[in-house]
Structure formats: structure tokens, C-alpha cells
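Trainee: this one's sequence-less:
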């Protein structure tokens, strides 16, 4: 067992990660487990979560898989029942599940807007509401906790072909700040922060690069990546899932106990340039 022992340790904590079947969600779930947390991996692709959980358990960590449609109130409530039976505790929620729909605004449809709003905004609301109802004083678990919402730099700055996606991520940023202040003012002991990745080397990141080609910004994906790394990202590289997992680990841990309502950009300096 190669447990991560550091100031960002999560020993004794129970974490839930949505969208944990691949990409950033999987990396964060692994990082949380390696830092000592018991991790519930949730996704509509429960088979992938079961595979990852089995691997983590074989390595000596604690993990459990559950099917979760993040747009379903019933699924969120069912998750709390499983948590109660499994560990009777809940300390961390990573609202990671989301989808990407790109394209020029003039070509986006109302159906696309409705779909991306449901998955990227309503799910974060449902997850946040469910978690705080369980974490606040005198609730089911009542230990307080940390809620981390995955936003994007597209929720902070304008990016061609990202209008409706960026709008949802901007809403996640705003929901994070309002809920953070509300929970602090009412003494819930629940912190809420947003993570804003830049372009990350994942399937969704690949889709975003292809979208730059499709809308005519660049002729091919290789040129899109080169342009970003040479002219738009001061650190000169795309991000990887571990970059985001490390930031999530900080926000999940007690090392960030005085941090709430922040937007943490992990973008190689893109937004600072």
C-alpha cells in the first residue's frame, strides 16, 4: 500500500466523487483514496467505477462504487442511504460530473442548452443541496465538510466556441460563492470552493481542441495544441488530470480549513496572461 501522507491527508474522512469513471474524476478519486479517505466513486458508468474501486481496494485503500445519475434527485437520496450503511459519515463532495457541448453560439440549439444546463448546473445544485443537508449540524452525519465544484476557465473568460458550456461553468462559479457565504453565515461548517481547470489532456479536452478546428479557428488539432502551448499558456504545456487532483486534494483537506468561496484556477497561467 502506497498511501499518500502529507499535510493534505484525508485520514478518517469519507469522500464522494461524481463522474468518477474516467478523466479528472477518476484521478481525484484515486488521489483522495491514496491520501487516506474512504472514497465512493459514482457515475452512470458504474462498471468503470466498480473496476477502479476494486483496484483501489486491492491496493489496500477503501473504495466503493455506486451508480449515480447526477440529474436525479432520487439517485442523490439513494446515495446518502448507501453512505449511511457503509461508513455513516460524509466529509467531502467533489461535484465533477459534467458534459461539454461546443460550437458557435448561432448554431447551438435550445435542446443543447437545456441538456447542458441540466447536467452541468442542476446536478451541482442537487449534489450541493444533498451534501449540506447531510453535513450541517444535527443532520444525518453532522461533521461539516468540504464541497468542491468543477468549473472551468471558460467560466471566467471568453473562449470561441464555448458560449453555452462557459455559461454553465460561470453559473457553477456563482453558485459556489453564494452557497459558501450562506453556509458560513449559518454556521454549517461546510466549505464550498470551485476548481477552474484550463485545457486538460482528457477526452473532453480533445473534444474542445477539435471544436476549435470545427469552428474554423485553426486548421487542425495539432495546430490548436501548439497555439495554446506557445502563445496562450505561459507554462507552455497542457494540463493533466493529476494537476487537478492535487488541487482538489488541497481543497478537500483540513489544510484549506479557512478557504471557502474561492475560485482556484489550475491553468498554467492562461487566465493571468
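Mentor: It's in. No experiment lies behind these values; they were computed from the predicted model shown.

Trainee: C-alpha only now, for contacts and for neighbours.
Mentor: Noted.

Trainee: Just to check, residue 40 is in contact with residue 64?
Mentor: Yes. Between residue 40 and residue 64 there is a contact under CA atoms under 8 Å: 4.8 Å.

Trainee: more neighbours, these two?
Mentor: residue 40 (26 against 21; other CA atoms under 10 Å).

Trainee: residue contacts, that one?
Mentor: 14, 15, 16, 17, 29, 63, 64, 65, 66 (CA atoms under 8 Å, 6 or more residues apart in numbering).

Trainee: The same query, at a cut-off of 7 Å, please.
Mentor: Taking CA atoms under 7 Å, 6 or more residues apart in numbering, we find residue 40 in contact with 15, 16, 17, 63, 64, 65.

Trainee: is it true that the second one touches residue 33?
Mentor: No. With contact defined as CA atoms under 7 Å, residue 16 does not reach residue 33; the gap is 10.6 Å.

Trainee: Overlap in contacts, those two.
Mentor: What both residue 16 and residue 33 touch, as defined by CA under 7 Å, 6+ apart, is the set residue 39.

Trainee: Could I get the full set of helices for the stretch 51-200 of the chain?
Mentor: 73-86, 110-117, 123-135, 163-185 (DSSP state H, counting those that start in this stretch).

Trainee: Turn those into CSV, columns for mean neighbour count and distance to residue 263.
Mentor: Formatted as CSV, the helices of the stretch 51-200 of the chain follow (neighbours: other CA atoms under 10 Å; distance: least, CA to CA, whole Å):
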stretch, mean neighbour count, distance to residue 263
helix 73-86, 15, 25
helix 110-117, 14, 20
helix 123-135, 21, 15
helix 163-185, 20, 7
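
Trainee: here comes the other one, which I'd like you to weigh against the first:
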């Protein structure tokens, strides 16, 4: 059997260098956890303070990354983003720019800033199943834009040897939620549980490794079947007299 078919080789990211944005809270923190990961070894992790709301900020992040002695970048995980639960009737005007700047506009800016000599071979962009259904106006529309931008980046970057994919998670609690909120979410998920850090890490490892070398421009949904249940509910609603 070819050594390339060994699971340990297919999913290995040994000696790879990754830059993960949005590591301060939420899913990014699950992936990053710099101190704990460094202590586990054999690699090392470090944190870079950044606010990705402008072109200059994205360029500074990449410059700071290089200043740590990194002359290459194998994996870029775009996870920086924010949430707003505003509906159609109560969207604060100034929130549009804030949400779209962080969730959407930073994607091409960060990609452009990280071109050679640190051009990554894997770009993983954190989207959401909200982009594939109906949720709060600002968040779901911004994540829909994230998915669209990602596909366009894939078209332009894949011929350059850069695979671009979207990781679209379902309900993964990253901050405390109100009483009963998790129970409601669980009741709507076919697998009967919320997602956790292992679910995200496993999917992220697949997209970052040799196992996904012929995968680019896809939306990998990790939601315990939540999106299917959402579609089934809509079908049942349409069929109800």
C-alpha cells in the first residue's frame, strides 16, 4: 500500500505553518489556544493582536506574522467575524459597515496581503449554515456574501495552487447563551447535540491536509444535520393545507 494512503499521512499537517484570524474568542479560540497548544508541542503557537477592519490592518497582521520569522504560510484560516441579531425592522444603520467590514471585506484584503512569499496553499474561510438558510438579516446576509466571495477567490486562486474552501458550522456554543436556548437548538438538530471543538477541528484538519488536495470551492457543512432539518421543516410547511 502506498504510504500516501496512510491516514497518518493523509491528515498530517506536520511542519505546516498556519495563520488563524479571530482567535480571541469563539471558534477561533477553540482552534488557536496558543499557550495550551505550545505546551503540548512539538510545534509552537503565538498570538498577534489585530483588528481586521481595514486594508492597513490586514497588511500589518501579515507583516507582524513575518516578523516572527515565518517566511512561508501553508494554511490561512479566516475566522474573524462578528454577530448581530438585528431583524429587517431594527437594523442600526452604522452596523451594516461594521458587520460587512469584518465578516466580508477583510477576506480579499487579507488574501491580497498574504501573497508570496508567504502564499498559502490552503485557505479555509469560516462561513455559517445561516448563509444557506434564513436567520438574522445582517448576519445571514453577510455570511452569504462570505460564501460567495470565497467561491470567487477559489476560481482565481486554485490555478495558482491555492485551495479555497468554506467551513460552514451549525450551532456551536462559544459564549454563554440565555436559559433554554441550547435546549431549543438541540431539539432541532437530528443528531441531538450541539457541535463542539472536536467537530470543528476535525473538519478543519481535513481541509488543511493532503486529504483535501483535490477539493476547492466547496462549502463543508458541519451541523449535525441541522440544515437538513431546516429544509424538511420548510417542505412540511409547504405541504400543510
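Mentor: Yep, that arrived. Please read all numbers here as calculations on a predicted model, not as lab measurements.

Trainee: TM value for the aligned chains?
Mentor: After superposition, the two chains reach a TM-score of 0.84 (TM-score structural alignment, normalised by the length of the second structure), with 221 aligned residues with a CA RMSD of 2.0 Å.

Trainee: got TSV for the helices of the stretch 51-200 of the first structure, with distance to residue 192 of the first structure too?
Mentor: Below are the helices of the stretch 51-200 of the first structure laid out as TSV (distance: least, CA to CA, whole Å):
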stretch	distance to residue 192 of the first structure
helix 73-86	18
helix 110-117	20
helix 123-135	9
helix 163-185	5
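
Trainee: Please identify which of those is closest to residue 248 of the first structure.
Mentor: Closest of those to residue 248 of the first structure is helix 163-185, at 14.6 Å (criterion: CA to CA).

Trainee: The closest one packs against which elements?
Mentor: Contacts defined by 3 or more CA pairs under 7 Å, 6 or more residues apart in numbering; DSSP states H and E place helix 163-185 of the first structure against strand 190-197.

Trainee: please redo it, this time with the cut-off set to 10 Å
Mentor: helix 110-117, helix 123-135, strand 145-150, strand 190-197, strand 263-266 (3 or more CA pairs under 10 Å, 6 or more residues apart in numbering; DSSP states H and E).

Trainee: against the first structure, where does stretch 212-228 of the second structure fall?
Mentor: Alignment of stretch 212-228 of the second structure against the first structure: residues 256-272, by TM-score structural alignment.

Trainee: circling back: anything in contact with each of residue 40 and residue 64 of the first structure?
Mentor: With contacts defined as CA atoms under 10 Å, 6 or more residues apart in numbering, the residues shared by residue 40 of the first structure and residue 64 are 16, 49, 53, 82, 83, 86.

Trainee: and which of those is nearest to residue 170 of the first structure?
Mentor: residue 16 (23.0 Å).

Trainee: name the element that closest one belongs to?
Mentor: Taking DSSP states H and E as the definition, residue 16 of the first structure sits inside strand 14-18.

Trainee: That strand aligns to what range in the second structure?
Mentor: By TM-score structural alignment, strand 14-18 of the first structure lines up with residues 17-21 in the second structure.

Trainee: picking up where we left off before, average distance between the strand holding residue 16 of the first structure and the second structure?
Mentor: In the superposition with the second structure, the average deviation recorded for strand 14-18 of the first structure is 0.4 Å (mean CA distance after the TM-score superposition for the first structure).

Trainee: Does that strand pack against any helices or strands, and if so which?
Mentor: In terms of contacts (3+ CA pairs under 10 Å, 6+ apart), strand 14-18 of the first structure is packed against helix 23-34, strand 38-43, strand 62-67, helix 73-86, strand 92-95, helix 123-135, strand 145-150.
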